[in-house]
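[1] just coords:
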């Protein structure tokens, strides 16, 4: 019986040892599957046998078009492999075209082989949430139907706030998935869906622990491989195992006689391998159990806290962070990466919102001067009313400002939590009022801005708007009351309550008319279509205000001049620009100032064209203004026009843009196959 067992054990080995076919063929071949092409060591799969690389790098070609890799029992789609930078782009297979999987597992990697780069952000999804207290349906809400049961889910980007404004009362489980930082802004502003963001995947950097042995093998002229049974690298030379130390090679074309002669040794090896397999299986089971303990059962009712780093952890797993209802929700918490202040703290900072501390109108709320306990001087914006529209604007401003950074954009320090009596925004304090204050407000009574200061304001405002447009954001409410000035008259563009991300795949955004009378694009009134050129029109009005120091709308002016944009177009076309210019600027006395004001007027004329196609982009506007500021007018292609009777030069002779009150209509030709309501 023992003899029979002996031959049964050896029987599978006979073809292997007696065959003339090499033991380790095909490691010189490349892995090719769909878009993943020409992949070599350490990866295996398809026509590259498993012994051609470590098991951690085994690829699976699905339907001859899609590649998957399994890491810590989790399947990932391989979107790209960059072997020069040792980088993989992966997407969770269970989240591909699906944000409501049947099983909830965190994204975990083997840290000895894979690490996360710095271009990622953590995204946390909460499933099985019982209810939410909020005035509106939040943009980060999902509805999942798993096995016929409908549940609510929510996602958060970066550290999860312990007391977000959209407060999650109770959820069954949380899952963490890394996403690219470049898509988080689009996701936060709802220009792409969560599903799209997850399908774009994330990068991981891989490191082969056996690169040193492989380098020696390649220098020896062999092909790198791996023996999974012995868990060590091997070097393959044709049909032999190479000895990279230079000793005699080991023939692998052994015959049956040698196999039988070494039967005793083979029997021992089979026993050892069997024990090794059992031990390895036990470790996998133990690891699986430990992961279940770490993640918790779906009924564990956990919620992630905010006191974690925004960077994706490079450890073997990304843990969950249990939520404790005993924690003070208004201490040290964050919302979209900014600090959450208590209502009491801001009430104290503003002396109970003392009317004497009012420093301006923030578009949809009053702004108060305040000083925090840590000594910081701040501006606190208080909503006029807590209706749905105001809350949407509040959330929108928080989400936009936390993802943008520019020297000429106001900085947001934080906001209040949902539990506060009112929704408040906390900004850096800009001490020198608004441009409107200095041009035709209370500050204009005491001093007048010089032309060089006004031109600097124009350049810096254009710089901020060009940055926004490059970031696919439209401000939608550009006006002089939203342009703040510091003590050095440096610009800080503010009030992003109406702003929206502009999708790159459409020509416009369809929306109900919003903005401020006198600054709104006439085409916007007719077609309710918003583009980046709508900001350009509003900025054209700002340029005219800087030239004239007149308000955008003034019912005390002549009926034809109530709208400043129309007034400017008429003055420019009638060669009476001098009647529009603020007398304090020295237009008639200083030829250089006259040249620059005339050039800015020409630029404003272009910005105020009725048809948006005729207006320049903000990038071009910024370039022209910088050239004017540098008094390098010779670089400008357009002729510098002088509106005086003695100088030659005419602006375009097209009729002026119609006012919103006009009965004329303009054809809205834009493609409306993909309207985006905002």
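    Sure thing, it's come through. Since we're looking at a predicted model, the values are computed, not measured. Numbering: from 1, shown residues only.

[2] only C-alpha atoms for contact and neighbour calcs from this point on.
    Fine.

[3] Name the next helix or strand downstream of the helix or strand where residue 544 lies, please.
    Taking DSSP states H and E as the criterion, residue 544 maps to helix 532-548. Once helix 532-548 ends, the next helix or strand along the chain (criterion: DSSP H and E) is helix 564-573.

[4] Comparison target, given below:
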């Protein structure tokens, strides 16, 4: 192949041609002709550098554009040489004569994407280094782009880089540790498993260093190596699998910035080899060193090749601001015009004068008619809004009566009218508070309604319950009013406080104080949360719940039976203070009665067996349900689960059986991390057994339960045993070690089993309910 002459050679030949062949022209003509021919030849030279037989326009998947080139005479200077290696099956472009692979290049942004090596530092299980790679990058005439990130991966990793920026030494780095695997998150590079820092602008060299704090000891099972690399922002997304499989990744894409020479725009514009010509201009915003070219506005192409920046057809692309009624015409180089239709004047642009109609009699008549129509429309709209507002007021009044507003007023006034602390909210207030009941605001759903998180105008965070009253039956309305009345009578720190209600909607609403830490069920059944609530916290939660139920049974103005005591209805605040919630199924007990005949309501697994058989609701029904809650606190298991073996499906029955067999330690929640069973757990287990007795008369009252739990909690806090020496040891032996001697018969899902006990005889008083046949 022949070698093409350089741009400097073409310029010299051109000057000679002008001097020799046209000696009789004037100086002005000569200068103009000189400039015209010079630009034409410069364009020819640049084009030939890309299209000539010795210049390659591409290498592999990379397009080579001027000022870059692949052979002598094809590039601007040697700094822009691209070496194409065709010895392998797939051609690979390299930057100059280095081993740096070019993966993409852009003349419009003056950027080149290259593939840089990934640094690695690996250790074996004994902490000895088995491999280390700390790549160094040195660039000439180009700089590392600030659009890159420096990224490090590892659980025991300290990575940094240093390099020359201008005449100064500069660098930075980051640390990546793991702690616990569960805290490592996909897509997060904030220092847990992965870290990243910004790259300083103008860096010309980079010397990478990788270090380990503890040589990856104790974490080599999942992360024996540290890795570090530069990568173009947005081209890397961290995954937890990178900790174990990143070894096969050897290179990552990285951007480098380039410019022409070392002169500024003003210094280089008068030189013969200045490249920003034709429809290209020098980028005055670039701070150097060197200069950059860019196409004029309205043009696109390679700004480093004269006349390669071509006019953009904004009209054909739809990239214009002509009004809809105006016609876009691409008749101006680098721009376009917007032509208004017949009878209209103006520039036709949305951001300009637009298209306005001609002043004429017809137009004036049209304006008059339009004005009259507007006035008529305003009047009709005003009348419509008044009628709509009146209809809306009537509808709200209808809903107020339909939802039991009059009944609620009568109930409250019948109680003496002392419950004025509950606010009646308007529908607009609650719509604003819940962003019009957006689904993202839903924090819970249950059998009695949906609960939304809301923010009131005074910035109070509340929970807004939308009850399920679609059928609008009298029984459902009474149930809703019942909950309002009950909550308005309660003033206890461990009961969720009612703030107000809204009866103006078809579905009535209740507004509660917001309890931020979820339900007790979330905490004792979630692996991630259960370890945080220690035995002392669980005992405190049980004590506070018992105090709340004791208050409802005996201290409220009218005794209240909750009827649905379960962990889902016990909320926790940020300090794990218990709050009893959801009184949709609750009942008031007349002062002259001790029990009520009702339809059985509640949750399977927590229902009082005596209540299920007799339909007679008493305060001892809440005691039984609370006993099941105690079992869940002790075992960490759900009250009813068909995923467990048949004999373990009903947790309360299985707990009592294990207690009788002396296997208490085996059923306790292993997440309590107990080496032995504290006396407090033994005492709570005995109390639980009494709460779960089938006959309500044999159960303690909630007041007795609360007092006993208070005593156990106090003794635990004061570090004093509740039962001294011998009696305490007997109790532990009774619950954990005593062999079984007496027979009893237990029906569980249709199966009959025999067991013995010398001291635990309350199981004989229980009728085991069959649960194997379904819910």
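    Yep, it's here. All values derive from a computational prediction rather than experimental measurement.

[5] what's the TM between chain one and chain two?
    Once the chains are laid over each other, their TM-score by TM-score structural alignment, normalised by the length of structure 1 reads 0.47; 346 aligned residues with a CA RMSD of 3.1 Å.

[6] ok, back up a step: could you check the angle the helix holding residue 544 of structure 1 makes with helix 564-573?
    Here helix 532-548 of structure 1 runs at an angle of 70 degrees relative to helix 564-573 (axes from the mean of the first three to the mean of the last three CA atoms, to 10 degrees).

[7] in the stretch 151-300 of structure 1, which spans are helices?
    Taking DSSP state H, counting those that start in this stretch to define them, one finds helices in the stretch 151-300 of structure 1 at 181-188, 194-199, 211-219, 256-261, 263-295.

[8] out of those helices, which comes closest to residue 359 of structure 1?
    Residue 359 of structure 1 lies closest to helix 181-188 among those, at 30.3 Å (CA to CA).

[9] tell me which strands and helices the closest one is in contact with?
    On a contact count with 3 or more CA pairs under 8 Å, 6 or more residues apart in numbering; DSSP states H and E, helix 181-188 of structure 1 meets strand 120-129, helix 194-199, helix 388-401.

[10] In the second one, which residues are buried?
    Spelled out, that is helix 194-199 of structure 1. Within helix 194-199 of structure 1, the residues scored as buried using 16 or more other CA atoms under 10 Å are 194, 197, 198, 199.

[11] That helix packs against which elements?
    Against helix 194-199 of structure 1 (3+ CA pairs under 8 Å, 6+ apart) you get strand 87-92, helix 181-188.

[12] Adding mean neighbour count as columns, could you present those in JSON lines?
    Shown next, in JSON lines, are these (neighbours: other CA atoms under 10 Å):
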{"stretch": "strand 87-92", "mean neighbour count": "21"}
{"stretch": "helix 181-188", "mean neighbour count": "19"}
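
[13] Columns distance to residue 453 of structure 1 on top of the ones you listed, output as CSV?
    Shown next, in CSV, are those (distance: least, CA to CA, whole Å):
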stretch, distance to residue 453 of structure 1
strand 87-92, 49
helix 181-188, 34
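
[14] Looking at these, which is nearest to residue 205 of structure 1?
    Nearest to residue 205 of structure 1 among these is strand 87-92; the distance by CA to CA comes to 4.5 Å.

[15] Check which element follows that closest one along the chain.
    According to DSSP H and E, the helix or strand after strand 87-92 of structure 1 is strand 114-115.

[16] what helix or strand does residue 380 of structure 2 sit in?
    Secondary structure assignment for residue 380 of structure 2, by DSSP H and E: helix 361-402.

[17] if we can go back for a sec, now, of the helices and strands packed on helix 181-188 of structure 1, which is deepest in the fold?
    strand 120-129 (a mean of 22; mean count of other CA atoms under 10 Å).

[18] how big is the angle separating that one from helix 181-188?
    40 degrees.

[19] Tell me how many other residues surround residue 527 of structure 2.
    Residues lying near residue 527 of structure 2 (other CA atoms under 10 Å) number 12.

[20] typo on my end, residue 468 of structure 1
    21.

[21] Would you confirm that it contacts residue 493?
    No - taking contacts as CA atoms under 8 Å, residue 468 of structure 1 lies outside contact range of residue 493: 10.6 Å.

[22] buried ones in the helix holding residue 544 of structure 1?
    Neighbour-count burial for helix 532-548 of structure 1 [16+ other CA under 10 Å]: 532-548.

[23] and it, what other elements does it pack with?
    helix 451-470, helix 564-573, helix 591-607.

[24] just to revisit the earlier point, what's the first helix or strand after the helix holding residue 380 of structure 2?
    Next element after helix 361-402 of structure 2 (DSSP H and E): helix 405-414.

[25] Report the inter-axis angle for that next one versus helix 361-402.
    Using the same axes, to 10 degrees, helix 405-414 of structure 2 lies at 50 degrees relative to helix 361-402.

[26] buried stuff in helix 405-414 of structure 2?
    405, 407, 408, 411, 412.
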